[in-house]
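Chemist: what follows is a predicted structure for the sequence shown.
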Amino acid sequence: MKTFTTRVVAVSGAIAISLGAAACSKSETPATGASSSASAGASTPAGTTSSTTTQSSTGSQASDILDKAKTNALAATSGAFVGQVDQSGKTIKIDFKGTSDGKTADISIEMEGDGKARVISVADGVYIQGDATFWKKQGAPASVQKAGDKFIKAPSSAGSMTESLSLKSFLEKAFGAVTPQQLAPTVGSENVGGVDCWVLTDKKGKSEGALYVSKDKSEVVRFTGSSDSPGQLDFSKWNEDLGIKAPEASQVMKIS
């Protein structure tokens, strides 16, 4: 089940890099942003796991829990997740908030050796903020490399890529990597940050991947990776108003 975490973050990193390259290839004068700014910085992961117990169960129960979690996740209108994975020997950190339809998203990515980037997608466009390392890796013009903490508005040509920013797109790719055949027949029971969860693990054991699903709402709470590809993503804010807005005009760098 390690591929769930690696797929989600790999897709996120690819989007940030692609949008960054698009922003560098053709500049347009940024439009005025919304009045409220979106705050930078990653969210704090969910609380630590505690009070572990297990219970015997048939494989069908594990399959049913997986099915309900997948159905609820794909039906959600919005959601958020935060965490990190090790991929190809590098650590990638992600903080994602977005809607299922992809119309709004706020994604922060930190890629070891490739810098940090933040992508905000709203109705009037896509805004990208990157550190010096990120913009240098994208081969950005000198003016963009001096943007500091300013956002750059991506050209309209990047608009077609925003569909990939949808929560549903992420989840479809991620759940596509998890099958009932991978699950151990025993379902665990743990408390994660105050939420009672069912714990589905890989047949090889918890160290090779686990999915935590809330008992009361069948919502995904956490995914963990394997010993070879460690990682953890904590999910929250299902079906909530995420308050995503464009950066203030003063936060957007004008490119001549």
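Modeler: Done, it's in.
Chemist: drop to CA atoms for contacts and neighbour counts, all remaining ones
Modeler: Fine.
Chemist: with adjacent residues omitted, what lies nearest to residue 109?
Modeler: The shortest distance from residue 109 to any non-neighbouring residue, by C-alpha to C-alpha, 6 or more residues apart in numbering, is to residue 94 (4.7 Å).
Chemist: tell me the contacts of the closest residue to residue 148 other than its chain neighbours?
Modeler: Distance criterion C-alpha to C-alpha, 6+ apart; nearest residue to residue 148, sequence neighbours excluded, is residue 131 at 6.8 Å. Listed by C-alpha atoms under 8 Å, 6 or more residues apart in numbering, the contact set of residue 131 reads 115, 116, 117, 148, 149.
Chemist: strands of the stretch 151-256 of the chain, start to end?
Modeler: 152-153, 187-192, 195-202, 205-214, 220-224, 231-236 (DSSP state E, counting those that start in this stretch).
Chemist: just name the most buried of these.
Modeler: strand 152-153 (a mean of 28; mean count of other C-alpha atoms under 10 Å).
Chemist: which strands and helices sit next to that strand?
Modeler: Secondary-structure packing of strand 152-153 (3 or more C-alpha pairs under 8 Å, 6 or more residues apart in numbering; DSSP states H and E): strand 125-130.
Chemist: returning to what we had before: and the strands of the stretch 151-256 of the chain: which comes nearest residue 100?
Modeler: strand 231-236 (13.8 Å; C-alpha to C-alpha).
Chemist: what's that closest one in contact with?
Modeler: 5-6, 45-46, 79-86, 220-225.
Chemist: rerun at 6 Å
Modeler: Strand 231-236 has contacts (C-alpha atoms under 6 Å, 6 or more residues apart in numbering) with 80, 81, 82, 83, 84, 85, 221, 222, 223, 224, 225.
Chemist: buried sites along stretch 71-83?
Modeler: 72, 73, 74, 76, 77, 78, 79, 80, 81, 82, 83 (16 or more other C-alpha atoms under 10 Å).
Chemist: possible to save these as CSV with secondary structure and distance to residue 110?
Modeler: Putting these into CSV (DSSP: H, G, I helix; E, B strand; the rest coil; distance: C-alpha to C-alpha, whole Å) gives the following:
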residue, secondary structure, distance to residue 110
72, helix, 29
73, helix, 25
74, helix, 26
76, coil, 26
77, coil, 26
78, strand, 22
79, strand, 20
80, strand, 17
81, strand, 14
82, strand, 12
83, strand, 11
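Chemist: one more to weigh against that first structure:
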Amino acid sequence: MSVTPRRRIRRATVLSAVCALAVAGAGLTGCSSEDPDAGTNGVGKLPADKIHAKARTAAESAGAVRLHGTVAAGGNTYTLDMRLKPDGGTGSVAAEGTTFGLLRVGEQLFLKADAGFWSNDGGDAAAAEKLAGKYVKVPQRDPAYQKFSGFTDKDVLLGDLLSLHGTVATDGRHEQAGVRTIRITGDEGAGGSLDVSLEGTPYPLRLVRAGSAGTIGFSDWNKDFALKEPAKDDTLDYGKQLPTS
């Protein structure tokens, strides 16, 4: 039986009304044919390995970034809040019940902590009081330099953190801090997951590391910040080796 134009119009009107009520009342989007990639940077249409590559390239090219979260390494869990640039970084690290500040400008690394940090593991109490609250210059040959400088090195830190293990695949669209993302995973999540921005430059926004080895958020991409050595009267230099190393 043929359908008259008037009946076709009435049917379309009723269907539109039903869709509008469903969306308004239940938050449903099934009636919409809108392209999910409309208004995005387009990386959501790419294969997972290409999304991963673009995110890493964007991160490497950025002039600055802030990262915050937890990283498990060497039997310890570190809570980081660091701002990084190609020539250094500054921020705080918490581990084993203590928090200390790190500042690196070029090759010069400074560590700032309270007396409890310096007197840990039987350190000299008198020296610890002298070091407390000061920027202590860390000699490049001291073991502490190798241990802590990586936390201030943008290329080293991001190169390690942005790795996913196993077969990489996409895992749907998500949102981080109000920004739409595409999530990629390694081995269906067992090898870690990475949320990549669908808005503007495809920067990494959130990483869940493989093996429950921590979760890191990334923000303030390309947002510059001051990075300079501390004042001399606020700095201590012990020469070739720290007193508690």
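Modeler: Here it is on my side, so go on. As the structure is a prediction and not an experimental result, all values here were calculated from the model.
Chemist: TM between them?
Modeler: The TM-score (TM-score structural alignment, normalised by the length of the second structure) is 0.64; 195 aligned residues with a C-alpha RMSD of 3.7 Å.
Chemist: quick one: map the residue nearest to residue 148 of the first structure onto the second structure.
Modeler: Taking TM-score structural alignment, residue 131 of the first structure has residue 114 as its aligned residue in the second structure.
Chemist: its match and residue 123 of the second structure: what is the separation?
Modeler: Note on residue 114 of the second structure: its distance to residue 123 of the second structure, by C-alpha to C-alpha, to the nearest Å, is 13 Å.
Chemist: ditto for residue 223 of the second structure
Modeler: Applying C-alpha to C-alpha to residue 223 of the second structure and residue 123 of the second structure gives a distance of 39 Å.
Chemist: what's the burial count for the residue nearest to residue 118 of the first structure when sequence neighbours are not counted?
Modeler: Leaving out its chain neighbours, the residue that sits closest to residue 118 of the first structure by C-alpha to C-alpha, 6+ apart is residue 108, at 4.2 Å. When neighbours are counted by other C-alpha atoms under 10 Å, residue 108 of the first structure registers 27.
Chemist: residue 108 of the first structure contacts residue 95, correct?
Modeler: Yes: if you go by C-alpha atoms under 6 Å, residue 108 of the first structure and residue 95 touch, sitting 5.1 Å apart.
Chemist: quick one: residues contacting residue 54 of the first structure.
Modeler: So residue 54 of the first structure contacts 188, 189 (C-alpha under 6 Å, 6+ apart).
Chemist: shouldn't it be within a strand?
Modeler: Yes: applying DSSP: H, G, I helix; E, B strand; the rest coil, one finds residue 54 of the first structure inside a strand.
Chemist: contacting residues around residue 203 of the first structure?
Modeler: Counted by C-alpha under 6 Å, 6+ apart, residue 203 of the first structure has contacts 182, 183, 184.
Chemist: separation between the corresponding residue of the second structure for the first one and residue 192 of the second structure?
Modeler: When the second structure is aligned by TM-score structural alignment, the residue opposite residue 182 of the first structure is residue 167. Distance, residue 167 of the second structure to residue 192 of the second structure, by C-alpha to C-alpha: 11 Å.
Chemist: measure the most centrally placed residue in the second structure to residue 70 of the second structure for me?
Modeler: Geometric centre of the second structure, nearest residue: residue 218, 2.9 Å, by C-alpha atoms, centre = their mean. Look at residue 218 of the second structure and residue 70 of the second structure: by C-alpha to C-alpha, they are 12 Å apart.
Chemist: what of residue 58 of the second structure?
Modeler: Taken as C-alpha to C-alpha, the span from residue 58 of the second structure to residue 70 of the second structure is 22 Å.
Chemist: then residue 227 of the second structure?
Modeler: Counting by C-alpha to C-alpha, the gap from residue 227 of the second structure to residue 70 of the second structure is 23 Å.
Chemist: which one's more surrounded, these two?
Modeler: residue 70 (21 against 17).
Chemist: helices of the second structure, start to end?
Modeler: 5-26, 48-61, 115-118, 125-131, 143-149, 154-161 (DSSP state H).
Chemist: so which of those helices comes closest to residue 198 of the second structure?
Modeler: Closest among the helices of the second structure, once you apply C-alpha to C-alpha, is helix 48-61, at 10.3 Å.
Chemist: can you find the partner of the residue nearest to residue 109 of the first structure in the second structure?
Modeler: Checking TM-score structural alignment: residue 94 of the first structure goes with residue 80.
Chemist: residue contacts, that match?
Modeler: 68, 69, 93.
Chemist: quick one on the thing from earlier: which neighbours do residue 167 and residue 192 of the second structure have in common?
Modeler: Common neighbours of residue 167 of the second structure and residue 192 (C-alpha under 6 Å, 6+ apart) are residue 186.
Chemist: count of neighbours near residue 60 of the first structure?
Modeler: Residue 60 of the first structure: 12 neighbours (other C-alpha under 10 Å).
Chemist: how near is it to residue 205 of the first structure?
Modeler: 18 Å.
Chemist: same check on residue 119 of the first structure?
Modeler: From residue 119 of the first structure to residue 205 of the first structure the distance is 36 Å (C-alpha to C-alpha).
Chemist: among the strands of the stretch 151-256 of the first structure, which is nearest residue 170 of the first structure?
Modeler: That would be, of those and by C-alpha to C-alpha, strand 231-236, which comes in at 12.6 Å.
Chemist: mean per-residue distance, that closest one to the second structure?
Modeler: Strand 231-236 of the first structure, aligned to the second structure and superposed, deviates on average by 1.2 Å (mean C-alpha distance after the TM-score superposition for the first structure).
Chemist: between residue 223 and residue 123 of the second structure, which one's more packed in?
Modeler: Using other C-alpha under 10 Å, the more surrounded residue of residue 223 of the second structure and residue 123 is residue 123, with 16 against 13.
Chemist: quick revisit: residue 234 of the second structure is nearest to which of the helices of the second structure?
Modeler: Per C-alpha to C-alpha, nearest to residue 234 of the second structure of the helices of the second structure: helix 125-131, 10.3 Å.
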